[in-house]
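S.K.: sequence and predicted structure below; questions after.
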Amino acid sequence: MSIGEPFVQLNKASVVYRTETGEGRPVWSDVSLAIHEKEWIAVVGPNGSGKSTLAGVLLGLSPISEGTVARYEGLDNGMKGVLQLPEAQFIGDTVEDELNWIPYAQTLPEEARAAWYREVLAAVGLEISPSRSLLTLSGGQKQLFNLAVALATKPKLLVCDEATAMLDPAARMDVLAAVREAYRQGTTIVWITHRLEEASEATRVIGFGEGRVTYDGDPHLFFYGEGEVSPCEALGFDLPFVVQTVRHLREQGVALTALPLSMDELAEAISCL
């Protein structure tokens, strides 16, 4: 999928939070980056590095202290977010209430709306009653439901901040499959995660360290690097299993023609030897 027009442009943006004593605590310093239509961007970094601040800035929840944030006309109001605290995003009391806030739902007759509810929930692997109270959902179900609501609006830009953090492996696969399909249909993805294996889906990686962008570029170069230490390792991370496997193969004299990031890519690269 080719890159399109810029959606959001940050230029020398800084964020300073005020403490109870009135002192400033810098969170971001001099962050410049652009998010373009049709990208899948994985945002990674240690805890407290500033990666979640990006979600707040993009969604207008965290004001910047210096610099500029430009949102381009082509984005309109088509930006949705899935944040770490799902309850903070609820508007209604029940599943049905929440889905009915979506404008498309309001155009559907009652019978068609019931079928649409099932379709929206099934997209993320949920099987729950539309009359169910949101407060009775588990933490993982709440996160899945927030993603279902966001995807149902068919956003132009979807910002996910640790969207799989509370999910078991099967649910994580459901989430990634749903987001992958949204990307295939043209949604731009900003995927903030501490699970490095999820970055294999991305077309671009942005690494944060101590409130600054330490890497912005190709995912393969982020993990494999060009020298002894890759940008991934420079951020203090252990390399994902797939990348470690390729390194061990190289040490044994087995040179792969590709640089795989996923298990499927690794299997294909080995089969071509």
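M.R.: Thanks, I have it.

S.K.: could you use CA atoms for every contact and neighbour count after this?
M.R.: OK.

S.K.: count the neighbours of Val43 for me.
M.R.: Counted with other CA atoms under 10 Å, the neighbours of Val43 add up to 29.

S.K.: host element of it?
M.R.: Here Val43, judged by DSSP states H and E, is contained in strand 40-44.

S.K.: tell me the helix or strand right after that strand.
M.R.: Using DSSP H and E, the helix or strand that follows strand 40-44 in sequence is helix 51-58.

S.K.: below is structure B, check it against A:
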Amino acid sequence: MSFIELSGVSYCYDASGKKGQPALDGVDLAVERGEFVAVLGANGSGKSTLARHLNGLLLPTEGVCLVDGLDTRDINDCRCVRQRVGMVFQNPDNQIIAATVEDDVAFGPENLGVPPAEIRERVREALCAVQMEDYRLYAPHHLSGGQKQRIAIAGVLAMRTQCLVLDEATAMLDPVGRREVMETVRRLSAQGITIILITHFIEEAAVADRIVLMGAGRITADGTPREILEDRSLLEAHGLAMPFAASLTERLRSRGLMLPRDVLFREELVEALCPSN
């Protein structure tokens, strides 16, 4: 059994019972433990609705969502599901509630009834994991947007979560903040934490192990970053553009330069244009 399994999951926000276009429409998805999956799609594709099903914030109108074998619809499993899957949302200011960084990171474990000595150790480990240990006594409002999101991630890690879901977590950040958060995400992935990254930024999706492409509430493609991001027609059909390096490589090839077809990252294009050997 996969760590996360969705089978025939549909969801409609209209509580009136009227039929309409569902936000999710018969989604089947499996995520293995330790996998780094990017869920990519334009606004309105169903990405965020999918994310909120992964720890029971939303429950399927139809179908089943299982987390580590636990059914999100079962009220008795709800707490266990949310301990396994932690969420980080768009706006960092909406996720921080305490007067100091270390108090904010400690909030989750305190509500779980974790003993004080263990809470202190969890806070220390979580802040080290996001490289924010030197800021533990800072007031959060003195931090940058990227730093605040790293604190939000630390708060999830302090609960010993097994999976981190980031729902457009870099959408409100400047380029520096986005880079800080993505560097943190890649380190956590390397440590074996399951990552599900909800994004519309092509360059962020490119660093995942796998990309799930969504449109109109359905999964329309599922493959490696190279399989998905080098397919111009597929991306354009979803209102997305190719990564800059891949698009530039395609244009240079059309003008006669002998470049490989599978360039995805800027570093690969630089190496192709200026070989180090």
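M.R.: Cool, got the structure. Quick caveat, the model's predicted, so the values are computed rather than measured.

S.K.: which residues in the stretch 101-250 of structure 1 form strands?
M.R.: Counting by DSSP state E, counting those that start in this stretch, the stretch 101-250 of structure 1 has strands at residues 157-161, 188-192, 204-209, 212-217.

S.K.: can you check which part of structure 2 the second one sits on?
M.R.: Spelled out, that is strand 188-192 of structure 1. The alignment of strand 188-192 of structure 1 onto structure 2 (TM-score structural alignment) covers residues 194-198.

S.K.: how big's the offset between the matching stretch and structure 1?
M.R.: Once fitted to structure 1, stretch 194-198 of structure 2 is off its aligned match by 0.8 Å on average (mean CA distance after the TM-score superposition for structure 1).

S.K.: which residues sit against that stretch?
M.R.: For stretch 194-198 of structure 2, contacts defined as CA atoms under 8 Å, 6 or more residues apart in numbering pick out 32-40, 47-48, 51, 162-169, 185, 189, 205.

S.K.: now the buried members of those residues.
M.R.: 33-40, 47-48, 51, 162-169, 185, 189, 205 (16 or more other CA atoms under 10 Å).

S.K.: quick one, helices of the stretch 1-150 of structure 2?
M.R.: Counting by DSSP state H, counting those that start in this stretch, the stretch 1-150 of structure 2 has helices at residues 47-53, 78-84, 101-111, 116-129, 145-157.

S.K.: Glu5 of structure 2 is nearest to which of those helices?
M.R.: Smallest distance to Glu5 of structure 2 across the helices of the stretch 1-150 of structure 2 (CA to CA): 10.8 Å, for helix 47-53.

S.K.: which part of structure 1 matches that closest one?
M.R.: With TM-score structural alignment applied, helix 47-53 of structure 2 matches the range 51-57 in structure 1.

S.K.: mean deviation, the matching stretch versus structure 2?
M.R.: Plainly put, stretch 51-57 of structure 1 ends up 0.7 Å away from its match in structure 2 on average once the two are laid over each other (mean CA distance after the TM-score superposition for structure 1).

S.K.: how far off centre is that stretch?
M.R.: Relative to its chain's centre, stretch 51-57 of structure 1 lies at 11 Å (CA atoms, centre = their mean, to the nearest Å).

S.K.: kindly report the same for stretch 115-130 of structure 1.
M.R.: Stretch 115-130 of structure 1 sits 22 Å away from the centroid of its parent chain (CA atoms, centre = their mean).

S.K.: and it, end to end?
M.R.: End-to-end distance of stretch 115-130 of structure 1 (CA to CA, to the nearest Å): 11 Å.

S.K.: how close does Pro175 of structure 2 get to Val270 of structure 2?
M.R.: 21 Å.

S.K.: quick check, Leu229 of structure 2 in contact with Met242.
M.R.: Yes - using CA atoms under 8 Å, Leu229 of structure 2 makes contact with Met242 at a distance of 5.9 Å.

S.K.: intersection of neighbour lists for these two?
M.R.: Joint contacts of Leu229 of structure 2 and Met242 (CA under 8 Å, 6+ apart) are 202, 235.

S.K.: surely Val37 of structure 2 meets Ala208?
M.R.: Yes - with contact defined as CA under 8 Å, Val37 of structure 2 and Ala208 form a contacting pair (5.7 Å).

S.K.: ok, Ala241 of structure 2 - how many residues close by?
M.R.: Ala241 of structure 2: 19 surrounding residues under other CA under 10 Å.

S.K.: now do the same for it: its match in structure 1.
M.R.: Aligned counterpart of Ala241 of structure 2 in structure 1: Asp238 (TM-score structural alignment).

S.K.: its match: what's it in contact with?
M.R.: Going by CA under 8 Å, 6+ apart, Asp238 of structure 1 touches Cys232.

S.K.: count of neighbours near Val242 of structure 1?
M.R.: Other residues within reach of Val242 of structure 1, judged by other CA under 10 Å, total 18.

S.K.: show me the contacts for it.
M.R.: Applying CA under 8 Å, 6+ apart, one finds that Val242 of structure 1 lies in contact with 260-263, 266.

S.K.: Gly86 of structure 2 -> structure 1?
M.R.: Using TM-score structural alignment, the partner of Gly86 of structure 2 in structure 1 is Lys80.

S.K.: now do the contacts for the residue nearest to its match when sequence neighbours are not counted.
M.R.: Nearest non-adjacent residue to Lys80 of structure 1, counting by CA to CA, 6 or more residues apart in numbering: Leu158, 5.0 Å away. For Leu158 of structure 1, the contact set (CA under 8 Å, 6+ apart) comprises 79-82, 150, 187-190.

S.K.: in JSON lines, list those along with distance to Val246 of structure 1 and neighbour count.
M.R.: Output for the contacts of Leu158 of structure 1, formatted as JSON lines (distance: CA to CA, whole Å; neighbours: other CA atoms under 10 Å):
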{"residue": "Met79", "distance to Val246 of structure 1": "38", "neighbour count": "19"}
{"residue": "Lys80", "distance to Val246 of structure 1": "37", "neighbour count": "20"}
{"residue": "Gly81", "distance to Val246 of structure 1": "35", "neighbour count": "23"}
{"residue": "Val82", "distance to Val246 of structure 1": "34", "neighbour count": "24"}
{"residue": "Ala150", "distance to Val246 of structure 1": "37", "neighbour count": "21"}
{"residue": "Thr187", "distance to Val246 of structure 1": "32", "neighbour count": "23"}
{"residue": "Thr188", "distance to Val246 of structure 1": "30", "neighbour count": "26"}
{"residue": "Ile189", "distance to Val246 of structure 1": "28", "neighbour count": "26"}
{"residue": "Val190", "distance to Val246 of structure 1": "27", "neighbour count": "25"}
